[in-house]
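Engineer: sequence and predicted structure are below.
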Amino acid sequence: MAAERPSAGQGLVTAASGALAAAIRSGPLDQDDDTGKSSAVVLDWERRLGVRVVGAGFATPHLPVAAAPTTPEEALAVAAEHFAFCPDTVPRSRRPYTLAAYAGRVADADRWDF
């Protein structure tokens, strides 16, 4: 008889911030499995943009944004950060889909999912 695999569940983690808790096993792991890198990026967004980690799937952090970029220049810079963090952020299925078009979505969003 095969052993049963444990099912996925929820858990609580003591951490100074959601970004640090997310380092346990979240981030764009299909791109890079170094959770320290993804945690550092999310921690920077936490400090600069009021991002909070409210949930995470296997490779998908869910981040409400308190202070999204307000100018087109800021939005384009953050869009470039999103693309560097997770290239799948700019959907391949919608090509041609420019970084500038995505920047408009970044500025208007109250939540980012990767």
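Structural biologist: Cool, the structure landed. Nothing here was measured: the structure is a model prediction, and the numbers come from that model. Numbering: from 1, shown residues only.
Engineer: please make it C-alpha for all contacts and neighbour counts, starting now.
Structural biologist: Noted.
Engineer: which SS class is residue 21?
Structural biologist: Three-state call for residue 21 (DSSP: H, G, I helix; E, B strand; the rest coil): helix.
Engineer: kindly apply the preceding question to residue 6 instead.
Structural biologist: coil.
Engineer: residues contacting the closest residue to residue 68 other than its chain neighbours?
Structural biologist: The shortest distance from residue 68 to any non-neighbouring residue, by CA to CA, 6 or more residues apart in numbering, is to residue 107 (5.6 Å). Listed by CA atoms under 8 Å, 6 or more residues apart in numbering, the contact set of residue 107 reads 68, 69, 70, 71, 72, 75.
Engineer: put this next to the previous one:
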Amino acid sequence: MTHTDFPALPDRLPPGQLLRAADHGQNRTAPRGKALLWMSDAPVDDAGEAWTRLRQEHEQSGLYPVLLEHDDDRAWDDRWSFPETIDVLDATDPETALRTLWDQLQADREPEEDDDEEIPEDEWPSGPWPGLASPGTGDGSPLAMADQYAAHLQDDVDFHGRPRRWRLGLIPARDGASALTLAGWDGPCNHTNDTELISAALTSWGDRFGAHVVGLGTDKLWLSVAHPPQDLAHALAVSLEHFAFCPDNLWQGGYDTIDQYAAALIGINAWVFWWD
């Protein structure tokens, strides 16, 4: 089937459909009715293998693959609320994006006059934006690590020990970071509606840590990381970026302090984020 407003689909895809910018959504700069992504109609058994094949075809197809966590048949129907065009993303500086997320987080943590909730200032960082962490080191291939992580996610289990089920998604994009903004993914909407800030941060993490987008949930993100921090000092600097990017990872991730969170990042080749 030919789609005049979408790149030609690769061969050997399962049945699927194009999802378009909805008339009722917040379409931002993307025109209404624009095809945002292709998504398989159902979960696939060989999701990780298919992701790697499609990733290898990305340069030719122009379609970046994502694994989409399958919760129910309609979970993804309305999760593409904020599509933007590439010029919006290109105008977003990565460090400015992280600084903006940091500053917004600090402002949101100021209690309202009628808010009795105590904010644990001693346990979690505050103050001015600390700046970017230094790049990771190592010779590992970011793409090879992404392929390995896709294979891992194919057989992963959820919080309850149940096998995860994955649909396939294809987004016209130069990389996984930009794919999130171009498709209008609203997973972080409880933290920010400006997905271009998330994409800009991911672009910087790709440059500094060899990070690649592999999987998406309706409020989760799975990244492969080829060059993670190798010591606590570096991991602490990275943790501050994570805190700006997704504070729920620290607040609701079972960590009492930022030091505990940082220690869990040392040498780990995957970062997973969840916005409550």
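Structural biologist: Yep, that arrived. Worth saying up front: this structure is predicted, and the values here are computed from it rather than measured.
Engineer: and the contacts of residue 107 of structure 1, which of them are in helices?
Structural biologist: 72, 75 (DSSP state H).
Engineer: from the contacts of residue 107 of structure 1, which would you call buried?
Structural biologist: Those of the contacts of residue 107 of structure 1 that meet the buried threshold are 68, 69, 75, by 16 or more other CA atoms under 10 Å.
Engineer: so where do the strands sit in structure 1?
Structural biologist: Remark: strands assigned in structure 1 by DSSP state E are 55-56, 61-64, 111-113.
Engineer: most packed of those strands?
Structural biologist: strand 61-64 (a mean of 21; mean count of other CA atoms under 10 Å).
Engineer: tell me the counterpart residues of that one in structure 2, please.
Structural biologist: The aligned range for strand 61-64 of structure 1 in structure 2 is 221-224, by TM-score structural alignment.
Engineer: tell me which of the contacts of residue 107 of structure 1 are still there in structure 2?
Structural biologist: Retained in structure 2: 68, 69, 70, 71, 72, 75, out of these (criterion both residues aligned by TM-score structural alignment, their matches' CA atoms under 8 Å).
Engineer: what about the helices in structure 1?
Structural biologist: 18-22, 35-49, 72-85, 99-108.
Engineer: between the ones you listed, which gets nearest to residue 9 of structure 1?
Structural biologist: Residue 9 of structure 1 lies closest, by CA to CA, to one member of the helices of structure 1: helix 18-22, at 14.9 Å.
Engineer: map residue 84 of structure 1 across to structure 2 for me.
Structural biologist: By TM-score structural alignment, residue 84 of structure 1 lines up with residue 244.
Engineer: please name the residues that touch its match.
Structural biologist: Counted by CA under 8 Å, 6+ apart, residue 244 of structure 2 has contacts 98, 99, 101, 102, 105.
Engineer: repeat that for 6 Å
Structural biologist: 101, 102 (CA atoms under 6 Å, 6 or more residues apart in numbering).
Engineer: one more: residue 52 of structure 2?
Structural biologist: If a contact means CA under 6 Å, 6+ apart, then residue 52 of structure 2 has residue 147 as its contacts.
Engineer: is it in a helix, a strand, or coil?
Structural biologist: Residue 52 of structure 2 - assigned by three-state DSSP - is helix.
Engineer: re earlier: quick one: map the residue nearest to residue 68 of structure 1 onto structure 2.
Structural biologist: Residue 107 of structure 1 maps onto residue 266 in structure 2, by TM-score structural alignment.
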